[in-house]
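**Student:** Sequence first, then the predicted structure:
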Amino acid sequence: MGMVEFRAALDVLDAQREADTPDGDVVVEALATLKPNRTALLSRDDLTRMFAACYWALDRFAEARTAEPQTPGWRAHWICIGLIEATVTDDAAGYRAATQSGVNRYLALGFDRGGKPPEPVKPVPHVPMDLEEATGLVAPYLARLEAEIAEKPYSHLKLAWDVFRRPVAPFDVVFEHWLADLDARGVGTGDSLPALREAQALEKIAQEGRQVVGWQTCEDVLLPKLEHPHPMVAGCAGKLVGSLYTPDMDRFGNTTPWPLTKMMDHLTHVQGCRRAVAGGFVVAFDEMPYLVEDLGDAFDLDAWVMEILAHPLGEPYVPGAQAFWFHVHEYYWRDVDFMFGLLDAGHDWIAYMCATEGAELALVRPVLDRIVAGETELAEAARTFIARKEKSG
């Protein structure tokens, strides 16, 4: 497995590009071969050919993105997306850090690895292109992302987040210039680059879990950020505030913060991106059950969740903090009464996600039947889910 297989797959794709009627299965097989054989040290020619093949396949199967899953066109589309996005980021950074940590322990402390030597650390990616060449290479893909922003103003931020968090030169500079250009032209929210920088700073401090923040600083600096107009900044601010509520409250230093229940109540009064803030706050506790343990039995979690969901502003997907609906559907996946409450409040999609999370069909069937009877856009999805579960037994 390696460069021989990678270049052979590129040869197949080049031939398919020239064919009058490309074979979708052959295209998918070749693209799938590229993925595991793509190394961190591709040549300029390898990169150019791979991106050209991906752009061709994305155009050739343009309608497949919303087609039936697992068809050749659908698979080709998503393999291409994965190849491009993995190439412009250091996608092995997390694995490399974990492996290096194991190597360090082995060398420094002699931890027994069952007689096995440490695993080799994956190399840092090297892109043999200057800024101008790299800009030209990814320009068609950035144009695709920009075309989606009008309908989904935050859709480009997940990849940009990954590029900045796991940078590969010169693609990190390419993306910085691209975001600055989008902002200058007022594309999307017009503040993508500064919002990304601020959100990543907040999220990094939350993840590190070491920074002491006195209560006055929290009240004067962080709580106002919960009202930030950009959901990515607001969500990451919520994550940082949540991370300060450790069991011994040592992250607040010698100052006295609001009790956790008062902070939770404060979140229900956030008038901006309330769901993003709450999602970030909860994920700082890892997941809802751990938050519930800290709150105690007296706290009415059901009412709090419904109050968070009551805010009319929706919940666009943004990186850095877990979406609030995700916490809800994982916690209430067997609570049929709560699901009916979600339906009564107009949160049909979240109710559907709860009902399809994994509980036995007999338990959640009444919820799904009501969704079907409502003839909303979810009705067909609910019918399909019921039929699939009944068929599988």
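**Tutor:** It's in. Residues are numbered from 1 along each chain as shown.
**Student:** drop to CA atoms for contacts and neighbour counts, all remaining ones
**Tutor:** Noted.
**Student:** Contacts only, for the spatially most central residue of the chain.
**Tutor:** Centroid-nearest residue in the chain, with CA atoms, centre = their mean: P319, separated by 5.3 Å. Counting by CA atoms under 8 Å, 6 or more residues apart in numbering, P319 touches 157-158, 161, 232.
**Student:** how close does the closest residue to P231 other than its chain neighbours sit to A199?
**Tutor:** Counting by CA to CA, 6 or more residues apart in numbering, P231 lies nearest to C273, which is 5.5 Å off, once chain neighbours are set aside. As judged by CA to CA, to the nearest Å, C273 and A199 stand 14 Å apart.
**Student:** Put this next to the previous one:
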Amino acid sequence: MHPAQSRVRESPYGSRLRPRHPDAGMATMADRIEQALKELEAGLTPPDYERLITAFRSLQIPGDVDSGTLKRVYRLCFRILGLAPGEPPLDSEHHIEPWQTGHLEACAASAIEESLFDRNAQTRRWIREREERYRVEGKPTPAGFGDQNLPPELHIPWDLETAREEIAPFLAAYERNLAQDPGVHFKLCYDVMSDGYPVFRTVFGDWMDALEQRGLGHPGMRMAIEKSVELDALANEPEPISWQECEAELLPLLDHAHPMIAAGAARYLGALFAEAPFPDDEKAPGLPEFLEDLAQRSEHRRSLCGAFIRGLDTECRGLGTLATDPRLQAFDLDEWVVEVLSLDEEEPFLPNVQAFWFYVHEYYDTDPGFITRLIEMDRAWIAMMCATESPSRIEGMEPVLHRLAENPDPEIAAHAESHLARHYSH
């Protein structure tokens, strides 16, 4: 499996946020969801892609959704996903294209996820913090300020037993993918345990414990998520600490077996280095030395380096942050990147940090010479991501793309050929 697949997948079905219909605010939420569900039912047999997609665009679960309506949402979405017991699966073979089936499955998975956690929880927290600041400062809250324009928070109408029973087919689909990808459930579990509705936080906590007892997926998932959330909070607002504290509390976490914890610690360390820390501690390494240490690690190397950059990069400049940091004037960034990528390892998708390959493909997208180095060190997928990133013609890139188009991996070759046709054929 290529990293591209893990970077975009939020579920076994490649879930995406569903597009919203432009007229979604014209009726009550109860009326809208009833109409949307009727359209979904009507569009299933035979499958009518346009009708189903239009229905998904207007489907929004009301905050006070009743049990019957939510079960109906699940039943219809599970049917599209091929997970509905006793229900015929979506008959797509003779009616719609494979990409349309994939799009419908993504919309169905997204609708299920909408019932599990609040995608707008972070925005709501920010709004509440601002409202509290206005109150403390004695200022009026600006007109229209609030979360009234966000999708509503849901009040799930199920007890624990019902919630566990209703979501079981969805979780079973994840379990079937764990053998191929032990991290396939990272993002979903992270989202639910961070911002999930209470009954589903319990369901997912129990599910992760059960997976561990059965030897499925990464062990220690519940603890890993709890620790990752803690480290995220520290990285977001880093307080000065001594290098001695880092040695005692953070450096050991870089070797943790669970990649989310190791990466979370690296991100926090990056945030500390961004603040020019440890000025009076002679034992503390400089930024170049610490980067070299990360590039030499034998476990989670790419994840650690990507996470560290995520913490260090306060201006969203990626590797450009390293290229312009005055502490790194004598630092060879190209060689460091090559060293990080030299270890043969598959970089997992981690929901709490940014992947290292992502920074590489954004920084080197106009550098055909470096991309050629990536090809020659058998990093053709990352090379392809670099070479196809820029939406314009790049001098010297055409022969690199032709070389990638001859790669035996069909995904790499197809992307290179498509980019050549779009930007270099005239």
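**Tutor:** In hand now; what should we look at? Keep in mind it's a predicted model, so treat the numbers as computed, not measured.
**Student:** TM-score for the pair, please.
**Tutor:** Scored against TM-score structural alignment, normalised by the length of structure 1, the superposed chains reach a TM-score of 0.89; 381 aligned residues with a CA RMSD of 2.4 Å.
**Student:** ok, back up a step: go ahead and confirm the residue nearest to P231 of structure 1 touches C236.
**Tutor:** No: using CA atoms under 8 Å, C273 of structure 1 is not in contact with C236, being 11.2 Å away.
**Student:** Give the residue from the two that has the larger number of neighbours.
**Tutor:** C236 (34 against 25; other CA atoms under 10 Å).
**Student:** so the more buried one makes contact with A278?
**Tutor:** No: C236 of structure 1 is beyond contact range of A278, at 9.9 Å (criterion: CA under 8 Å).
**Student:** ok, now which ones touch the residue nearest to A206 of structure 1 when sequence neighbours are not counted?
**Tutor:** Among residues not flanking A206 of structure 1 along the chain, L240 sits closest, at 4.5 Å (CA to CA, 6+ apart). L240 of structure 1 makes contacts with 202-203, 205-206, 280-281, 284, as judged by CA under 8 Å, 6+ apart.
**Student:** if we go to 10 Å?
**Tutor:** 201-209, 211, 218, 222, 234, 280-281, 283-284, 321 (CA atoms under 10 Å, 6 or more residues apart in numbering).
**Student:** which among these end up buried?
**Tutor:** 202-203, 205-206, 211, 218, 222, 234, 280-281, 283-284, 321 (16 or more other CA atoms under 10 Å).
**Student:** okay if I get the residues you listed as JSON lines plus distance to E151 of structure 1 and secondary structure?
**Tutor:** Below are these laid out as JSON lines (distance: CA to CA, whole Å; DSSP: H, G, I helix; E, B strand; the rest coil):
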{"residue": "L202", "distance to E151 of structure 1": "27", "secondary structure": "helix"}
{"residue": "E203", "distance to E151 of structure 1": "26", "secondary structure": "helix"}
{"residue": "I205", "distance to E151 of structure 1": "32", "secondary structure": "helix"}
{"residue": "A206", "distance to E151 of structure 1": "31", "secondary structure": "helix"}
{"residue": "Q211", "distance to E151 of structure 1": "38", "secondary structure": "coil"}
{"residue": "C218", "distance to E151 of structure 1": "35", "secondary structure": "helix"}
{"residue": "L222", "distance to E151 of structure 1": "30", "secondary structure": "helix"}
{"residue": "A234", "distance to E151 of structure 1": "21", "secondary structure": "helix"}
{"residue": "G280", "distance to E151 of structure 1": "24", "secondary structure": "helix"}
{"residue": "F281", "distance to E151 of structure 1": "28", "secondary structure": "helix"}
{"residue": "V283", "distance to E151 of structure 1": "28", "secondary structure": "helix"}
{"residue": "A284", "distance to E151 of structure 1": "30", "secondary structure": "coil"}
{"residue": "A321", "distance to E151 of structure 1": "22", "secondary structure": "coil"}
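**Student:** Considering these, which is situated nearest to L42 of structure 1?
**Tutor:** Nearest to L42 of structure 1 among the buried ones among the contacts of L240 of structure 1: E203, at 32.1 Å, using CA to CA.
**Student:** Which position in structure 2 pairs with the closest one?
**Tutor:** Mapped onto structure 2 by TM-score structural alignment, E203 of structure 1 lines up with D232.
**Student:** quick one on the thing from earlier: what's the overlap in contacts for C273 and A199 of structure 1?
**Tutor:** In contact with both C273 of structure 1 and A199: 230-235, using CA under 10 Å, 6+ apart.
**Student:** shouldn't A321 of structure 1 be in contact with K239?
**Tutor:** Yes: at 6.6 Å, A321 of structure 1 and K239 qualify as touching, with contact defined as CA atoms under 10 Å.
**Student:** Return every residue with contacts to both of the two.
**Tutor:** 203, 233, 276-284.
**Student:** tally of neighbours for V187 of structure 1?
**Tutor:** For V187 of structure 1, the neighbour count with other CA under 10 Å is 17.
**Student:** who touches it in this structure?
**Tutor:** V187 of structure 1 sits in contact with 146-147, 149-150, 153, 179, 181, where contact means CA under 10 Å, 6+ apart.
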